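Chemist: Test case, fold it:
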Amino acid sequence: MKTVLISFSISLIISMALIMISTLFSKKTILDREKASPFECGFDPKSTSRLPFSIRFFLIAIVFLIFDIEISILLPLGLTSGSLPPLIWLSGGAVFLMLVTLGLYYEWKENTLDWIS
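Modeler: So this is what the prediction gives:
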């Protein structure tokens, strides 16, 4: 336990020293308006350089993650098929798929999956 504490302290000291040295010797010290703005031939930019984030894209990504996690939950059911009775693991998988399908149906009815609206 003592060696873990000592190694943690040493790594913390080295990390803090590197942060201090990098802030002291960094080239960029002051952000002025000219360097922070996008370059457009010397003129002021017409609009912001960053595009707004699409909430629709975020929701589609969340749906993809849900179905990706669903696959990782359903794959071990095949491994447990030898140790459990088939009725138990089939009913468990069917209930899980039914819940995910009901969630997808709810999102479809709420028009969450429509890209243009």
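
Chemist: Please count neighbours and contacts with C-alpha atoms only from this point.
Modeler: Fine.

Chemist: Could you list the buried residues of the helix or strand hosting Leu65?
Modeler: Per DSSP states H and E: Leu65 is located in helix 55-74. For helix 55-74, a neighbour-count test (16 or more other CA atoms under 10 Å) marks Val63 as buried.

Chemist: compare with the first, here's sequence two:
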Amino acid sequence: MLLDYFPIFIMASLAMAFAGGTVLASFWVGPRQDKSEKLDTYECGMPPIGTPHERFNVKFFLVAMVFVIFDIEIVFLFLWAVIFRRLGWFGLAEMGIFLMILVFALLYVWEKGVLEWASKAK
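Modeler: Next comes the predicted model:
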């Protein structure tokens, strides 16, 4: 039984040895010149503007969280579509409830202004 996994162990060992060997070879063979340009942050080929510890607007994080939530919704919808025929009416009702909750969540997010990129003038 254990001998069945021996080829997998050999292949994994060879892959790790090759990866480690190439990293070590790049350190041994690579140039040792430290230039100030290589230590700078890269910003589209232009000199960096501002400090590296600049704070981001919370709007970026809110948009990212909303994207992740609705991205997971798409995964659930795809899985539901794959087994739709086996679930029958019960599965359709469950998915309808799930989608209604997500529609209400979208309306709530929209009402709170998370989807508005530019702030409204007051």
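
Chemist: Superpose the two chains and report the TM-score.
Modeler: TM-score for the superposed chains, counting by TM-score structural alignment, normalised by the length of structure 1: 0.63, backed by 109 aligned residues with a CA RMSD of 3.3 Å.

Chemist: picking up where we left off before, and the helix holding Leu65 of structure 1 against structure 2, how far off on average?
Modeler: Following superposition, helix 55-74 of structure 1 is found to deviate from structure 2 by 3.5 Å on average (mean CA distance after the TM-score superposition for structure 1).

Chemist: got the buried residues for the following helix or strand past that helix?
Modeler: Using DSSP H and E, the helix or strand that follows helix 55-74 of structure 1 in sequence is helix 76-79. Within helix 76-79 of structure 1, no residue counts as buried by 16+ other CA under 10 Å.

Chemist: Can you name the secondary structure element that comes next after helix 76-79 of structure 1?
Modeler: Next in sequence after helix 76-79 of structure 1, counting helices and strands by DSSP H and E, comes helix 86-109.

Chemist: just checking, what packs against that next one?
Modeler: Applying 3 or more CA pairs under 8 Å, 6 or more residues apart in numbering; DSSP states H and E, one finds that helix 86-109 of structure 1 contacts no other helix or strand.

Chemist: what about it, distance to the chain center?
Modeler: 25 Å (CA atoms, centre = their mean, to the nearest Å).

Chemist: Name the residues of it that are buried.
Modeler: For helix 86-109 of structure 1, by 16+ other CA under 10 Å, it's Trp89, Gly93, Leu104.
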